[in-house]
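# My questions concern the predicted model and sequence given below.
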Amino acid sequence: MHNKYFFLLICLILAPNIFSQESIDPYAVQDSLDIYTDIFAEEYPGLITMKFDRKEFQKKSNEDKYLKAELIYHLEDSTQDRHHTVRIKARGKNRRETCAFPPFWINIRKADITNKHLQNTTKIKLVTHCGGGKSFESYVLKEFLAYKIYNLISPYSFRVRLIRIKYIDTSRKDKVTESWSFLIEPEKMLAERLDMIPLKSDYASIRDTDTLWTSTMSIFQLMVGNADYSVAGRHNVKLLKSKDYTKTSVIPVPYDFDYCGLVNAHYAVPGETLGLKSVKQRYFLGPCRSPEYYQDIINEFAEDKKDILDLVSGFEYLSDRDKTNVADYLNEFFSEITHDRYIQRVILSTCR
């Protein structure tokens, strides 16, 4: 649980020997080599331009149809920017309904990208800013942080890459806007990295999942205030199984945290059956275990407190006000877990 994965990274771009050795300066050579690595390995933001008809994209956001777009991956030497024709399609049931600009899939199957880390990848998730205004960019950055926090806690977690993205809207005379977004590691890439396979069965229940990592994931979801997931319903959770047939338990891997209290998006509402007034109210949805078992896991979270809060305070792209709000929300959790009968009152009272 304390392994700190400073993960491998993909860089969406490609074609070897486009320029001769004589025409490239030494720094550009380093950049050109970097684009063959795993883009999820670096901590600095990637720079991308996406050019497409945004009006048509918004029109088709509920139609499950792809739209052609141009993706430009920017290197330090702008003369070596990589251009690719890709296809994009809106994703996310709730965000397609609530967002003026929902997150989307980037389909790279016919984009002629030769990066070896992307050879088995057809499409990649991009999380967008949903709507206009600074608050929406704040939501993106806070959701990105939720993924990074879980990276600290569990090796069985999706890696993410922060992206500064420029949109060129061909429907509005190539109008340019910029915002934060992030890419999510594809499921197949995650599975290969962990030497596991994705489980597609709809019959897996929470009783089939690994005891430790299901309980750990559930406490994490409680910490960030996320009640918008279900293992049995396969909602915002992927399941992985070891390639070793002697290991039968399944590992749950959570994703999509925009409805959690840590993000506190204005459009996020708690499930009607939970009886909550706000997503900032924590509600435990994990499996029932003994108080002693959960105490051990909570102790692990307490040991990780400094690393988690350091991650928040050191995230330079989030405003000081937002960092304070996030830290306050997390500190509330760390304070509550020290109270007597916390496990009985908060965890065992609603466990499944």
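Arrived safely. Nothing here was measured: the structure is a model prediction, and the numbers come from that model.

# When you work out contacts or count neighbours from here on, use the C-alpha atoms and nothing else.
Will do.

# what's stretch 125-132 in contact with?
Contact partners of stretch 125-132, identified using C-alpha atoms under 8 Å, 6 or more residues apart in numbering, comprise 95, 99-106, 136-137, 139-140, 179-186.

# try it against this one:
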Amino acid sequence: MRLPLCLFLFLITPSLTAQSSLFDDLMAVEDEWLDVILRFPDGAPQKDTIEVDAIFQVVSASGPHSMPAGVRVRGRYRLVYCTNKPMNIDFKRGSLRDHGFAEFDKYKLVVPCHEGEENEAALMREFLAYRVYNELTPYSFRVRLIRLTLVVGENQLQTIPAFIIENDEELANRLNLKQEDNHFGHTAEDFYADTEPTQAFFQYFIANGDWSIPTGQNLKLFRTQDDQLIPIGYDFDFSGWVGAPYARKRSSDGRLDLQDQQYLSMTKSEAVHRSVREKFMAHEDAIVDIVRKHRDLRRYVKQFSQKIAVRLKSDE
């Protein structure tokens, strides 16, 4: 029996949209650390304008995978200052299909700026900032912690902690959103529910002023199906929470005080601000659990929570 075309499309659409991605497969591994090997047969990437060939190897939830990819270094300040530079990984879509994954092909890879415990600790704090953001709102990029081995030619270069950030298109697909490129001229009324003050409050919490909605600095805009905006921040290395060594160096020039906490929401409604503060307090225990292995961050959360609790009481 031949099915009408519309019915045929209806039947196959769920299987297409429900197809898991490589990132989903990495996230499905329960272990805290996931081992990844990135091989560069012809040399490691050196410039953000030149993509080099690589092989990405991992044993994820669905089994072992070895996939070709193009890799280039990225970033602004980290690109200039860091020995280990963050990277963009661009997988071949045909290879993703061959391995049974959805065609979300571009991912950001974050690595320690330099070798040593101080820089590795800063990387872990940035990873945990994303995890706290995930706890506060689903409108945030997911991240996957990995143990990354870099191999250039036949020589193992180093093994370092790192994390992978979710693809922009994948986030939009997961949350049923559309990407928005225009960052100018928006008002508080253009944003969906409390997503704008929640994003601003999270940045306030981690003491980060290195973002901007009008310029798109370290922030992506998305739209709901009803055309309301949702802001989602990323790259938190210049926050007081992370305290990256190179950020402290920059702050000594007087251009940035990492300890400043400023709440930069567009929203004027005090009732909305109070609701966002209450939402944070409702997540306090979960946030403390996320950073439970890091005494300095536990103390940071507790001190901030006490400040917010005092503010809420004064508003009664």
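Great, that's in hand. Predicted model, so just to flag it, every value in this text is computed and none were measured.

# sorry, back to before: are any of the contacts of stretch 125-132 of the first structure buried, and which?
The neighbour-count test (16 or more other C-alpha atoms under 10 Å) marks 95, 99, 101-106, 136-137, 139-140, 179-186 as buried among the contacts of stretch 125-132 of the first structure.

# Just these: which are in helices?
Arg95, Phe136, Glu137, Tyr139, Val140 (DSSP state H).

# Can you pick out the most distant pair from those?
With C-alpha to C-alpha as the measure, no two of these lie farther apart than Arg95 and Glu137, at 14.5 Å.

# Excluding chain neighbours, what is closest to the aligned partner of Asp53 of the second structure in the first structure?
Matched to the first structure by TM-score structural alignment, Asp53 of the second structure sits across from Lys68. Leaving aside its chain neighbours, Lys68 of the first structure sits nearest to Arg87 (4.5 Å; criterion: C-alpha to C-alpha, 6 or more residues apart in numbering).

# Who are the contact partners of that neighbour?
Counting by C-alpha under 8 Å, 6+ apart, Arg87 of the first structure has contacts Tyr66, Leu67, Lys68, Ala69, Ile106, Asn107, Ile108.

# do the same with Gln203 of the second structure
Gly209, Tyr263.

# about what we covered before: could the ones in helices among the buried ones among the contacts of stretch 125-132 of the first structure be laid out in JSON lines, adding distance to Ile149 of the first structure?
Formatted as JSON lines, those follow (distance: C-alpha to C-alpha, whole Å):
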{"residue": "Arg95", "distance to Ile149 of the first structure": "23"}
{"residue": "Phe136", "distance to Ile149 of the first structure": "20"}
{"residue": "Glu137", "distance to Ile149 of the first structure": "19"}
{"residue": "Tyr139", "distance to Ile149 of the first structure": "15"}
{"residue": "Val140", "distance to Ile149 of the first structure": "14"}
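
# Closest to Gln344 of the first structure out of these?
Tyr139 (32.3 Å).

# All the helices of the first structure, residue numbers only.
Ranges of helices within the first structure are 26-34, 54-59, 93-98, 134-153, 187-193, 211-223, 291-303, 305-313, 320-336, 342, based on DSSP H.

# Need the ones you listed in CSV (columns: distance to Arg282 of the first structure).
Below are these laid out as CSV (distance: least, C-alpha to C-alpha, whole Å):
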stretch, distance to Arg282 of the first structure
helix 26-34, 42
helix 54-59, 34
helix 93-98, 20
helix 134-153, 15
helix 187-193, 28
helix 211-223, 6
helix 291-303, 15
helix 305-313, 18
helix 320-336, 9
helix 342, 13
